[in-house]
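1. Give me a 3D structure for the following:
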Amino acid sequence: MRFMMIVKATTDSEAGVLPSQQLIDAMQKYNEELVKAGVLLAADGLHASANAVRISYPEPGSKPKVVDGPFTEAKELIAGYTLIEVKSREEAIEWALRMPDPHGFGQGEIELRQVFDFENLTEDPNARAKDEEIRKQVEELKKA
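-> All right, here's what the predicted structure looks like:
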């Protein structure tokens, strides 16, 4: 089972305030623990929404609408994520509870969400085969 730990943004992360060296060290130690346990798939921080673009689809069949950031509600924004693969929801919660306060000032908030596996989205064997082929292509590109 894959889970994403979504680190919520704060006013500081949206203002472009970089993490302290102490927080960077704590996060690197945490990520090393995830690697040693064999559960880490990815972990990255995101730039502030001032550098972002939001694309919406206001009406079915209409052209997408592009809006440049920044976006106003920091609590609704994402500052980073960690993607893990574990055996259960409970294990994912245990790992999320071990993450250091992602903003270092008691402002951190982590949302834990399970990632869909493609086979949970459709029974169509052709769609599943196509998804598997795409995943293989991605892996090959990583090796190149």
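
2. For the rest of this, base every contact and every neighbour count on C-alpha atoms.
-> Will do.

3. Do I have it right that residue 70 meets residue 77?
-> No. Judged on Cα atoms under 8 Å, residue 70 makes no contact with residue 77 at a distance of 10.3 Å.

4. What residues of the biggest helix by length in the chain count as buried?
-> As assigned by DSSP state H, the longest helix anywhere in the chain is helix 125-143. Buried residues in helix 125-143, counted by 16 or more other Cα atoms under 10 Å: residue 128.

5. distance of residue 105 from residue 13?
-> According to Cα to Cα, to the nearest Å, residue 105 and residue 13 sit 12 Å apart.

6. Could you do residue 117 as well?
-> 31 Å.

7. Which one's more surrounded, the two?
-> Per other Cα atoms under 10 Å, whichever of residue 117 and residue 13 has more neighbours is residue 13, with 22 against 10.

8. Make sure I have this right: the more buried one is in a strand.
-> No. Assignment of residue 13 by DSSP: H, G, I helix; E, B strand; the rest coil gives helix, placing it outside any strand.

9. Tell me if I'm right that it and residue 78 touch.
-> No. Contact criterion Cα under 8 Å: residue 13 and residue 78 do not qualify, at 9.3 Å.

10. Sticking with the most centrally placed residue in the chain, tell me its helix or strand.
-> By Cα atoms, centre = their mean, the mean C-alpha position of the chain lies nearest to residue 81, the distance being 3.3 Å. Per DSSP states H and E, residue 81 falls inside strand 78-85.

11. show me what contacts the residue nearest to the centre of the chain?
-> Going by Cα atoms under 8 Å, 6 or more residues apart in numbering, residue 81 touches 4-7, 42-45.

12. quick one more, to check against the first:
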Amino acid sequence: MRVMVMVKATEVTERGGPIDPAGLEAMSRFNEELAQAGKLVALGGLTPTSNGKRVAVDGERRIVTDGPFTETKELVAGFMILEVESMEEAMDWVLRAPNCSPVRTEIEVRPLMGMAEFEAVQNAQTKVIRERMRERLNGS
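-> Predicted coordinates:
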């Protein structure tokens, strides 16, 4: 199963302050361990929301709002996608991750939905489109 590990934003990440070199080294070593174990699919950090935009979708209407966004507790500052056998294994890894933040940080872990979750509701045309997308994403 694949899970997304989301590191929540803090006042510190939203300020875009300097990255702690020791914290970066610790996280780099942990990420290398994940990669060597074959668990790491993707990872990345996000810039502060002052660099971002939000789009509210209401039917055919789209409303764009420029950042920054004020509710930091609902924002994501970084992410990982892990390939694990179970949620328990994901939690084992996450609980070992170094804390690189000078303030309290929250991490959310959620399973990704796979193709199986969509197959029950797809029609013939959707199936063709999804197969084309799968081939493109796999580099075929």
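
13. okay, and the common contacts of residue 70 and residue 77 of the first structure?
-> Common contacts of residue 70 of the first structure and residue 77, defined by Cα under 8 Å, 6+ apart, comprise residue 49.

14. picking that back up, which of the contacts of residue 81 of the first structure are buried?
-> Members of these classed as buried by 16+ other Cα under 10 Å are 4-7.

15. Show only the entries of the residues you listed found in strands.
-> Mapping these onto strands (DSSP state E) picks out 4-7.

16. Switch those residues over to TSV; also include distance to residue 85 of the first structure.
-> Shown next, in TSV, are these (distance: Cα to Cα, whole Å):
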residue	distance to residue 85 of the first structure
4	9
5	11
6	14
7	17
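
17. can you give me the strands in the first structure?
-> For the first structure, the strands defined by DSSP E occupy 2-8, 40-45, 53-56, 65-68, 78-85, 110-114.

18. can you put these in a markdown table and add distance to residue 128 of the first structure?
-> Formatted as a markdown table, the strands of the first structure follow (distance: least, Cα to Cα, whole Å):
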| stretch | distance to residue 128 of the first structure |
| --- | --- |
| strand 2-8 | 18 |
| strand 40-45 | 22 |
| strand 53-56 | 27 |
| strand 65-68 | 31 |
| strand 78-85 | 20 |
| strand 110-114 | 19 |
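
19. between those strands, which one is nearest to residue 143 of the first structure?
-> The closest of the strands of the first structure to residue 143 of the first structure is strand 40-45. By Cα to Cα, the value is 15.7 Å.

20. Report all helices and strands that the closest one contacts.
-> When contacts are defined as 3 or more Cα pairs under 8 Å, 6 or more residues apart in numbering; DSSP states H and E, strand 40-45 of the first structure packs onto helix 21-37, strand 78-85.

21. Quick one: average offset of that strand versus the second structure, please.
-> Mean deviation of strand 40-45 of the first structure relative to the second structure after superposition (mean Cα distance after the TM-score superposition for the first structure): 0.5 Å.

22. For that strand, which outside residues touch it?
-> Under Cα under 8 Å, 6+ apart, the answer for strand 40-45 of the first structure is 31, 34, 79-85.

23. Specify which member of these is nearest to residue 126 of the first structure.
-> Closest to residue 126 of the first structure out of those is residue 85 (25.6 Å), distances taken as Cα to Cα.

24. Next, work out how far apart that closest one and residue 37 of the first structure are.
-> For residue 85 of the first structure, the distance to residue 37 of the first structure - Cα to Cα - is 10 Å.

25. Please identify which of those two sits among more neighbours.
-> Neighbours were counted for residue 85 of the first structure and for residue 37 using other Cα under 10 Å; residue 85 has more, 19 against 10.

26. OK, contacts around whichever residue in the second structure pairs up with the more buried one?
-> Mapped onto the second structure by TM-score structural alignment, residue 85 of the first structure lines up with residue 83. Applying Cα under 8 Å, 6+ apart to residue 83 of the second structure gives the contacts 1-3, 38-41.

27. will you turn those residues into CSV that also has neighbour count and distance to residue 50 of the second structure?
-> Formatted as CSV, those follow (neighbours: other Cα atoms under 10 Å; distance: Cα to Cα, whole Å):
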residue, neighbour count, distance to residue 50 of the second structure
1, 13, 34
2, 20, 30
3, 21, 27
38, 12, 35
39, 18, 32
40, 18, 29
41, 14, 28
